[in-house]
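Colleague: The following block contains a protein sequence and its predicted model.
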Amino acid sequence: MNLQARLDTLKDRHANLEARLASEDRRPAPDSETLTTLKREKLRLKEEMARLSGSAH
């Protein structure tokens, strides 16, 4: 997989996590453990995207 394809995949996964976070947060009683897990994964993806973007230049 080339670098751009990997970044695109990570961006898609990041957007999916953002949607899942928003959905969970709108629930009448959001699960704080689920929110924390989703936020951690989203941050991990963001850091990997930044790392890969930095290595592309």
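Modeller: Sure thing, it's come through.
Colleague: make it CA atoms for all contacts and neighbour counts henceforth
Modeller: Will do.
Colleague: just the helices in this structure please.
Modeller: Remark: helices assigned in the chain by DSSP state H are 3-26, 32-56.
Colleague: put this beside the first:
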Amino acid sequence: MSKVYDVNRIINIAKDTNEFCCFFCEYIKRKDVNVNMALDVLRISSIYLNRYSFQIEEEY
């Protein structure tokens, strides 16, 4: 199975945090989605919208 992502759709959904949360919760429930694919979607949304969070291990 090839990994194909609609980057524009992910970015548009990620602009609204609540909408992205609902989308992502449903996305990870799909049988054809594995952990790496789910992490890729998170990376895409954070790269394009500059929403990286940095925490040191103690804060986590």
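Modeller: Yep, it's here. None of the values given here were measured: they were computed from a predicted structure.
Colleague: Post the TM-score for the overlay when you can.
Modeller: The TM-score (TM-score structural alignment, normalised by the length of structure 1) is 0.37; 38 aligned residues with a Cα RMSD of 3.0 Å.
Colleague: quick revisit: export the helices of structure 1 to JSON lines and tack on mean neighbour count?
Modeller: Shown next, in JSON lines, are the helices of structure 1 (neighbours: other Cα atoms under 10 Å):
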{"stretch": "helix 3-26", "mean neighbour count": "14"}
{"stretch": "helix 32-56", "mean neighbour count": "14"}
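Colleague: tell me the contacts of Cys18 of structure 1?
Modeller: Just so we're on the same page, residue 18 of structure 1 is Glu rather than Cys. The neighbours of Glu18 of structure 1, taking Cα atoms under 8 Å, 6 or more residues apart in numbering as the test, are Lys42.
Colleague: Ile44 of structure 2 versus Asn12 of structure 2, what's the distance?
Modeller: From Asn12 of structure 2 across to Ile44 of structure 2, the span is 11 Å (Cα to Cα, to the nearest Å).
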